[in-house]
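*Asks:* Okay, here's the prediction I keep looking at, along with the sequence it came from:
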Amino acid sequence: MKKLYFLLIIVVANFGYAQIEDAWVYFNDKPSSATFLSNPLTMLTQRSLDRRTAQNISLDITDVPVEQTYIAQISAATGVTVMAKSKWLNALHIRGTQTDIQALTALSFVNNVKFANHSLNPGGKFSQTPKAIKPVNKQYDVQVNYNYGGSQNQIEMLNGHLLHQQNFTGQGKIIAVLDSGFTGVNTVAPFQNLITNNQILGGYNFPDANTNYFFRHNHGTNVLSTMGGFADGQLVGTAPSAQYYLFITEDVNSENPVEESYWVEAAELADYYGVDVINSSLGYFAYDNTAYSHQYDDMIGNKTFASRGVNMAFNKGIVVVISAGNSGATSDPHIATPADAIGALTIGAVNSLEAYASFSSIGPSFDGRIKPDVCAKGLQTTVSSTTGTITTSSGTSFSSPVMAGMVATFWSAVPNLTAQQVVNFIKQSADNYNAPTTQKGYGIPDFQLALTNALNLEEVSSNKSFVVYPNPAENQITFQLENKQKGILYLYDVLGQNILTKEISENNNAIDIQNLSNGVYYYNFESNKVFKGKIIKK
């Protein structure tokens, strides 16, 4: 009888566990939006507002926090636990039984519920036959390498040393690192410059819901060292003078969609603090529960929760640098999410001779976009361990922060650029720009070339002979020209695709933008001079 009773307990427990689901609940509105938008400092820091002003990015309802009364009511709902929240997507990540979650749709302020288990959504696809849940191994192979000046190759490959020689080292820029943990950063020697100079500004541990971010795992420590580490004669990061926020979003003990939600929540907090660059050496494709897993046809740039978060961050003026992934030599070699995001600068890996590293995930995205975008050294990259030992490690986990640090260093040299311009200059400087491949994308950037090109950019704001108005606009944009001036206008979307070419003259100086989607567009006006700028369709 005891054995039977014990067996019954196991069956009931397993049945109950099987019914627990992850989901997102989306809301209809934000009733307090007018109050927040009229008081911007209740939503964002002054630095965040300044970054938007510099890039001509307007505040909108996505900047408004999720309605607190909605959070309270969902939290109080029977059998539902709130795991994370997103103001950008106006949603909560929740966990509970299918029945309890579905009951939330009866609330008047709930727009819809989307289950992480695709088969539970209307028209959802069924996953492969469920596999037994097994522990996920997120450890990384490390080889000890004490070669003097080991970081030289990874910096010189990008011509980053030329920017360093000009005293551009990331000063004035802030990088948010979204990772699995930063053990030892507060104690070991290669990070002491960051600690002593107060370059680590703060952070948060989302899985544990506390501020203990010097904790959990070594991966973020290795990653941070390629950007901000300094061990004289052994390791110099690509942005040693930048400041950093450290966010733990990854739970190394399991693989669950809540990590995507933690990621988006951390990106929102990074935006709040006014960061300029995000580095994330994380990717999501297969989950412990295969019913939650993504498929390659999900990699379309704006479908997954994480990719949508990346796109929002980029639209707020942040350059978002994402590792391509380490699946290149597997049966599923393509990029994971959020590397697929439209707004991501996705980084593949090469070796010391600039040849493709076979583990680096390949493109294109499922909808055919170039991915990865560019590459950096990811095979035997020089890093610091949690004990301060200078060693090497391999993976796009390290090519990504090498690049992210260079993004900050480049941007510190030309701080007036927009995030889109930064990304464009980096891609255009790469060695495969005119012949991108599925393995290396546009190839390896030359940051000195990018800097030279950026410094040659003509500032339209300083020339009174060319004025664009109104901007932002809803229906029509007019170009004010000098007498008898004329030229060709080229209009581009955020992907760099030409969507309009038109001759503009004194008597034909307007374009109709009614049919364009809301967002940011870029123009080149070419006459006897070249004028470049940005148009916002509202």
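*Replies:* All right, it came through fine. On a predicted model such as this, the values are computed, not experimentally measured, just so you know.
*Asks:* Only C-alpha atoms from now on, for both contacts and neighbour counts.
*Replies:* OK.
*Asks:* Just give me the residue closest to the centre of the chain.
*Replies:* Taking Cα atoms, centre = their mean, the centroid of the chain lies closest to V320, which sits 3.6 Å from it.
*Asks:* Which stretches in the stretch 401-538 of the chain count as strands?
*Replies:* 467-469, 476-480, 486-492, 498-505, 510-512, 519-526, 530-537 (DSSP state E, counting those that start in this stretch).
*Asks:* Pasting the second one now:
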Amino acid sequence: MRILIFIGFVFVSCCSYSQTAPLKYWVQFTDKDNSPYSISNPSEYLSESAISLRMKNGIAIDQTDLPVNPFYIEALSSLEGVLIKHSSKWFNAVTIQLVDSSYLETVLPLISALDNVWQVKSVQTVIDEKLVIKHTVTEKSSSESISTIYGPSYAQIAIHNGHLLHEIGLRGNGIKVGVFDSGFSGVNYLGAFSKLRDEDRLKFQYDVVDDDNSVLNGGNHGKSVLSIMTAFMPDSIIGSAPEADYYLFRTEDGSSEHVTEEDNWVRAAEMADSIGIQVVNSSLGYTTFELEENNHSYEDMDGNTTRISQAADIAASKGMLIVNSAGNSGDDSWYYIGAPADADSILAVGAVSDKGEYAWFSSRGPSFDGDVKPNVCGVGYQTVYADLTEGIKRGNGTSFSSPVIAGLAACLWQAFPEKSNMEIIRAIESSSHLINAPNDSLGYGIPDFFKAYESLSDHKNFSDSGILIYPNPFYECLTILVGNSEVNGLKLYDTSAKLVYETSWLVIGDNAAALALSDELAHLSPGTYYLNFLNDSSILKSEKIIKLSN
């Protein structure tokens, strides 16, 4: 009898809970007065990496960096029936959850009456449970083979000349990349991520939705997106930034569509800022919701109206490079980009095929205030990604074009750590094929990341001489890229004209040859050397290089 009563109690409790789903509210405060935190002591709330990034870019630490006053949060949490979900330092607010709708009439007036509360807004209401699919992806198995290490993924990298960045050692090494998405199921065991795990480059994960430290729940859309950036399966797929460090955030609740997911995004962005993350890929976008009163309109897509777009611009002002999918509404009634793709200081990415053709579903610009949107485009039609069967598939969506661009942006930034996020964005836009004639479908067009690299490094002579040496000066490894078909060898001399290294190779047609020298130069002492590029015995070009001491 006791067992039956217990079972009956559990059954009734579960039914009651499903009928009174939690309600969430955004509570914004008036100030940060009397806070235990101060601008003069940022190490209490920003990591060393974050502070270093600010100093490098000349970005001041200000009031928006201070956490929400903990005494204000304590006053809320002390109220019966109130759970604190998370806080936003940028907006000086918290998201709360009422444990039951019976507290609506009693607790909300108490919250509004608190001295330091400015406003209270509903961000989620009671609804019938239903599954909302926010990203429609067309998939098909791929069995094709391409005779490069990239396999079928070659085209989505090569259309941007991203493979040339990889060849000269720019693979995102040392760059902190945040990924905001839904679940990342499979990242912990799939072979596509073995290199990521083995090299300890999966640095951090946090589930904002469930408030825990595992992002493996909530589906595998995030896994697919991440694989486009970091997968390493030779002859199948190589990611756009296969050697970057990754920080995963689950901000999307795939079971519903509420404006609270924008607040989850804000929370993740603030955490990313505190950690010192440099590049964020967000394959997410928001337009309409299950509660119609929270719906956005095209007029809201002005970069300044929605909270998520405001947060994206704040993140950019803190030095982060935010890359966001434009949206998949180009062929439906919404038509335009969503939020936060409308933010004016980020890269919104539309979709093309690997032949450079506009993908019909890719959301269009401009933003409501007239900014060019999308900013650029990447391959989002039949994009190759890793699936849950240890193989690869192809899918459609700006969710997939965005990580291609975000990863290559990380590779580009690796070469120029002294550049700001906005300088990297401008270089990417300026390298795109429609820079002088942007349109509402492709924005500035398809970026050429090697062209962006050349423009930032002042190696414009590569297009004339067909020779690029990187880095110079160097410590251990020197990479040489040759696109001049006349070059068939090189010789390296020290200042006494002693030959210390020589080799030969053949450049065929328009294909560039890359040579990475490390062990070959290990015996050399620090100092100045002269590198001669030869056609048989004739010197075509001579370059001074400098080896530095470790």
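*Replies:* Great, that's in hand. Here the structure is a predicted model, which is why all the values come from computation and not from measurement.
*Asks:* Would you state the helices of the first structure in chain order?
*Replies:* 2-18, 33-37, 46-54, 68-76, 98-102, 152-156, 160-165, 192-196, 219-228, 258-273, 305-315, 396-413, 419-428, 447-455 (DSSP state H).
*Asks:* could I get these as JSON lines with mean neighbour count and distance to K114 of the first structure?
*Replies:* Shown next, in JSON lines, are these (neighbours: other Cα atoms under 10 Å; distance: least, Cα to Cα, whole Å):
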{"stretch": "helix 2-18", "mean neighbour count": "11", "distance to K114 of the first structure": "18"}
{"stretch": "helix 33-37", "mean neighbour count": "15", "distance to K114 of the first structure": "24"}
{"stretch": "helix 46-54", "mean neighbour count": "17", "distance to K114 of the first structure": "31"}
{"stretch": "helix 68-76", "mean neighbour count": "14", "distance to K114 of the first structure": "15"}
{"stretch": "helix 98-102", "mean neighbour count": "17", "distance to K114 of the first structure": "9"}
{"stretch": "helix 152-156", "mean neighbour count": "20", "distance to K114 of the first structure": "42"}
{"stretch": "helix 160-165", "mean neighbour count": "18", "distance to K114 of the first structure": "44"}
{"stretch": "helix 192-196", "mean neighbour count": "17", "distance to K114 of the first structure": "42"}
{"stretch": "helix 219-228", "mean neighbour count": "29", "distance to K114 of the first structure": "31"}
{"stretch": "helix 258-273", "mean neighbour count": "24", "distance to K114 of the first structure": "13"}
{"stretch": "helix 305-315", "mean neighbour count": "23", "distance to K114 of the first structure": "11"}
{"stretch": "helix 396-413", "mean neighbour count": "30", "distance to K114 of the first structure": "30"}
{"stretch": "helix 419-428", "mean neighbour count": "21", "distance to K114 of the first structure": "31"}
{"stretch": "helix 447-455", "mean neighbour count": "18", "distance to K114 of the first structure": "42"}
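*Asks:* Any chance of the ones you listed in a markdown table with distance to Q439 of the first structure as columns?
*Replies:* A markdown table is the format used below for the helices of the first structure (distance: least, Cα to Cα, whole Å):
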| stretch | distance to Q439 of the first structure |
| --- | --- |
| helix 2-18 | 39 |
| helix 33-37 | 44 |
| helix 46-54 | 34 |
| helix 68-76 | 43 |
| helix 98-102 | 41 |
| helix 152-156 | 19 |
| helix 160-165 | 23 |
| helix 192-196 | 35 |
| helix 219-228 | 22 |
| helix 258-273 | 25 |
| helix 305-315 | 21 |
| helix 396-413 | 12 |
| helix 419-428 | 15 |
| helix 447-455 | 21 |
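*Asks:* so which of those helices gets nearest S280 of the first structure?
*Replies:* Nearest of the helices of the first structure to S280 of the first structure, taken as Cα to Cα: helix 396-413 at 7.5 Å.
*Asks:* Which elements pack onto that closest one?
*Replies:* Counting contacts by 3 or more Cα pairs under 8 Å, 6 or more residues apart in numbering; DSSP states H and E, helix 396-413 of the first structure is packed against helix 160-165, strand 174-179, helix 219-228, strand 277-280, strand 319-323, strand 344-350, strand 374-377, helix 447-455.
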